[in-house]
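Student: below is the sequence, then the predicted model.
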Amino acid sequence: MNRILKTTALTAAVMSVAGAAQAQNDTREQLRIVGSSTVYPFASYVVEEFGATTDYPTPVIESTGSGGGIKLFCEGPGMDTADVTNASRRMKASEFERCQENGVTDITEVKIGYDGIAVAESDANDAVALTREQIFLALAAQVPQDGKLVDNPYEKWSDIDSSLPDREIEVYGPPTTSGTRDSFEELVMEAGSENFDIYGDEGYTDIRQDGAWIDAGENDNLIVQRLQENTTAFGVFGYSFLEENADSLIGSTIDGVEPNPDNISSGDYPVARSMFFYLKNQHADNVPAMYPYAEMFMSEQMVSPMGYLPGLGLIALPDDEREASRQAVENRETLELSDLQ
């Protein structure tokens, strides 16, 4: 064999080995999950069960908040990006468009159950009945006064309504990257502003930044700890955390409705929302654990009314909705922009 042929054969062999190595590198055994702090306890349970009962390694899961998780998920289709993102609200159309622009073009949306947003406090106090309008007036950056919008002057809850506690307005809540924050702004702030014509046709969702609202980060357990230490404050977090800490916290009624599983699943509780996870289908072939994990998550053992996750505070979907979610996983249904509009 002459030198040119030898060189060609050697180059081909090197390229073949490199290609095989690249293909091997493109296969990742460990699933990567990011997203909502509210969904995190449920997903963590499935993660541990998945690692313990299958031949796949235990997935890596991070609590980044819904918005933060979707941002990471949408960075691109590369194997260095997340495979799954959890969300305590539905993906926004703008987020979906960002995914598409970055090459994440095949996404399956899976609804897992319901949750309510609780406004809770230490059980050292008597339970407080609140309306969304009262919460709005306590937390809005600007409120109506004498026909004008002014910086929020209210210092105590009793300044808003004499029937409310004579306590300073202190509310520990999630940051702007959180799905709970998004849902709170829509379901409480926007709804609470509807009776005030001065805000126009669009709901007002700006939260005051003078210390009445205290950004407590993505870890809802930290809010629980703060309420146990500061018994005059309120906290905003997912209902599951209230249920888990029922020995030390009590939830406020909102518009006369108590936060409990029946009221949340029926839609009677006005601050109820759906929870989701999203699958990056472009990773399915190279991350073989992804769909077995999703199937375990949506199994009756996990998400039925008598499953493990409702025991942790998840509000189960009705039978037909659970089946629709399972079909979405089984058929790898592709989310479309029109679904979000």
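Tutor: Received the coordinates, thanks. These numbers were taken from a predicted model, which means no experiment stands behind them. Residues are numbered from 1 along each chain as shown.

Student: all contacts plus neighbour counts: C-alpha atoms, from now on.
Tutor: OK.

Student: show me what the helix or strand hosting residue 34 is in contact with.
Tutor: Using DSSP states H and E, residue 34 maps to strand 32-35. For strand 32-35, the external contacting residues (Cα atoms under 8 Å, 6 or more residues apart in numbering) are 59-70, 72-73, 81-87.

Student: C-terminal to it, what's the next element?
Tutor: helix 40-53.

Student: now for that next one, which elements pack on it?
Tutor: Packing contacts for helix 40-53, counted by 3 or more Cα pairs under 8 Å, 6 or more residues apart in numbering; DSSP states H and E, involve helix 290-297.

Student: okay, pairing it with this:
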Amino acid sequence: MTILGAALALAGCGSPTGTGGETAPRQEIRIVGSSTLYPFTVAVAERFAQGSGGFRAPIVESTGTGAGLNLFCNGVGAQHPDIADASRRIKASEFQQCVHNGVRQIVEVPVGIDGLALIESSQRPTGFRLTPRDIYMALAANPFGRPQAAHSWHEVNPALPDVPIRVYGPPPTSGTRDSFAELILEKGCDSDPAMVALKSADSDRHKQVCTHIREDGAFIEAGENDNLLMQRVAENQGAIGVLGYSFLEENADRVRGIPIGGIAPTAETIQNFTYPGARRLYLYVKGEHFGAVPGLREFLAAYSQAWGPGGYLAQHGLIPLTDAERAASLAIVQNPTPITAEGLH
């Protein structure tokens, strides 16, 4: 089905509001997904609603990337979201879920860059300096396939302080959790040549050993509320937190970034991807809903006007894409082109 054809079909769908089984189309954009992207999308939504287009304010929900994409991929129609915010690319399995449920016009729009930051209280006298290997050995359920026995950072690395391992982080539904596993834990795991060999021999076992996090209380899932996570770390000098860089920047008076491999999280190191936790942020838009949900194209245009170096999203902590990448994203906004499964993992 073409985008236009799907839109015409959607116009007769919606949440039950009438009689005799009839439904009415939805009049506002519905967005779900990443807690990292949430403040940026809310900022755009607020200005969009105040604009001269006369569109209703979009409904924006912070569900986490995984949960958001699950909702997004559940089907076409007014009862399903129009956009999913994501702090990582859509997975191949999620793409197939979308297709299975009739969501075939998936438009991917990179909107900016963020860093997966490790933070600590600014009141801590001496800051942590960690490597991916340190972090992996401290948090893996079975580091390098062996039982987890470390209770303090000093047991992980004698150069680290003798304080209990206590890390606040995102739940499994979060894209930040996925990025943490891929960018930090797996890199630390692969510091052992045997783990690199395992990846070639048994990729499923490699993923289990390298990305499964311990569940004995050393890692505390803090939900999708990044402000609460930041507050807990700020008030606990022995704790570490894992969250998006924008929250670190907004609370620099209370928490500070922890260097990973000697590189601190800054706007510069994230934009040039020298910081190990740098990652792109995405909007996934349901092409079948263009023309049926009022303002969907206009909302994307409003987002594109805000994501540049001089845009107001930079004031909220969004790190802009390069000029070439922004031009490519703008071209997608102006001429939405669905992606294929090629290149997805």
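Tutor: Great, that's in hand. No experiment lies behind these values; they were computed from the predicted model shown.

Student: care to give me the TM-score?
Tutor: The TM-score (TM-score structural alignment, normalised by the length of structure 1) is 0.89; 316 aligned residues with a Cα RMSD of 1.7 Å.

Student: circling back: narrow the contacts of strand 32-35 of structure 1 to those that are buried.
Tutor: 59, 61-70, 72-73, 81-87 (16 or more other Cα atoms under 10 Å).

Student: so which of those residues are in helices?
Tutor: Among those, the members found in helices (DSSP state H) are 66, 67, 68, 69, 70, 72, 73.

Student: am I right that residue 229 of structure 2 falls within a helix?
Tutor: Yes. Assessed with DSSP: H, G, I helix; E, B strand; the rest coil, residue 229 of structure 2 lies in a helix.

Student: skipping its backbone neighbours, what lies nearest it in space?
Tutor: residue 222 (5.9 Å; Cα to Cα, 6 or more residues apart in numbering).

Student: chain center to stretch 37-55 of structure 1: distance?
Tutor: 16 Å (Cα atoms, centre = their mean, to the nearest Å).

Student: ditto for stretch 287-304 of structure 2
Tutor: That offset, for stretch 287-304 of structure 2, works out to 21 Å (Cα atoms, centre = their mean).

Student: in that stretch, what counts as buried?
Tutor: So, applying 16+ other Cα under 10 Å, buried residues of stretch 287-304 of structure 2: 287-297, 299-300, 302-304.

Student: skip the chain neighbours and tell me the closest residue to the one residue sitting closest to the centre of structure 1.
Tutor: Closest to where the C-alpha atoms of structure 1 average out (Cα atoms, centre = their mean) is residue 88, at 2.6 Å. In space, and not counting its chain neighbours, residue 88 of structure 1 is closest to residue 275: 4.4 Å by Cα to Cα, 6+ apart.

Student: can I assume the one you found is in contact with residue 117?
Tutor: No. With contacts counted by Cα atoms under 8 Å, residue 275 of structure 1 stays clear of residue 117, the gap being 11.7 Å.

Student: neighbour-wise, which of the two wins?
Tutor: residue 117 (27 against 23; other Cα atoms under 10 Å).

Student: mind listing what that one touches?
Tutor: 180, 184, 236, 237, 238, 239, 271, 272, 273.

Student: isn't residue 149 of structure 1 up against residue 143?
Tutor: Yes. Here residue 149 of structure 1 lies in contact with residue 143, judged by Cα under 8 Å, at a distance of 5.3 Å.

Student: so what corresponds to residue 262 of structure 2 in structure 1?
Tutor: Under the alignment (TM-score structural alignment), residue 262 of structure 2 pairs with residue 256 in structure 1.

Student: tell me which residue of structure 1 lines up with residue 304 of structure 2.
Tutor: Alignment note (TM-score structural alignment): residue 304 of structure 2 maps to residue 298 of structure 1.

Student: on that earlier part again, the strand holding residue 34 of structure 1 vs structure 2, average offset?
Tutor: Taken over the aligned residues, the distance from strand 32-35 of structure 1 to structure 2 averages 0.3 Å (mean Cα distance after the TM-score superposition for structure 1).

Student: what's the neighbour count on the aligned residue in structure 1 for the residue nearest to residue 229 of structure 2?
Tutor: By TM-score structural alignment, residue 222 of structure 2 lines up with residue 216 in structure 1. A count of neighbours around residue 216 of structure 1, defined by other Cα under 10 Å, yields 18.

Student: which part of structure 2 lines up with stretch 314-329 of structure 1?
Tutor: Under the criterion TM-score structural alignment, stretch 314-329 of structure 1 matches residues 318-333.

Student: what about the strands in the stretch 151-300 of structure 2?
Tutor: 167-169, 219-221, 240-244, 255-257, 278-286 (DSSP state E, counting those that start in this stretch).

Student: which among those is found nearest to residue 50 of structure 2?
Tutor: strand 278-286 (21.5 Å; Cα to Cα).

Student: so where is the closest one in structure 1?
Tutor: So strand 278-286 of structure 2 sits over residues 272-280 in structure 1, by TM-score structural alignment.

Student: and residue 169 of structure 1, how many neighbours?
Tutor: With neighbours defined by other Cα under 10 Å, the count for residue 169 of structure 1 comes to 21.

Student: then residue 339 of structure 1?
Tutor: Neighbours of residue 339 of structure 1 (other Cα under 10 Å): 7.

Student: doesn't it lie inside a helix?
Tutor: Yes. Counting by three-state DSSP, one finds residue 339 of structure 1 located in a helix.

Student: and residue 12 of structure 1, how far from residue 24 of structure 1?
Tutor: As judged by Cα to Cα, to the nearest Å, residue 12 of structure 1 and residue 24 of structure 1 stand 18 Å apart.

Student: now residue 211 of structure 1
Tutor: Distance, residue 211 of structure 1 to residue 24 of structure 1, using Cα to Cα: 52 Å.

Student: next: residue 242 of structure 1.
Tutor: Taking Cα to Cα, one finds residue 242 of structure 1 at 45 Å from residue 24 of structure 1.

Student: quick one: which of these two has more around it?
Tutor: residue 242 (26 against 11).

Student: burial of the nearest residue to that one once chain neighbours are set aside, as a residue count?
Tutor: Leaving out its chain neighbours, the residue that sits closest to residue 242 of structure 1 by Cα to Cα, 6+ apart is residue 249, at 6.6 Å. If you count neighbours by other Cα under 10 Å, residue 249 of structure 1 ends up with 23.
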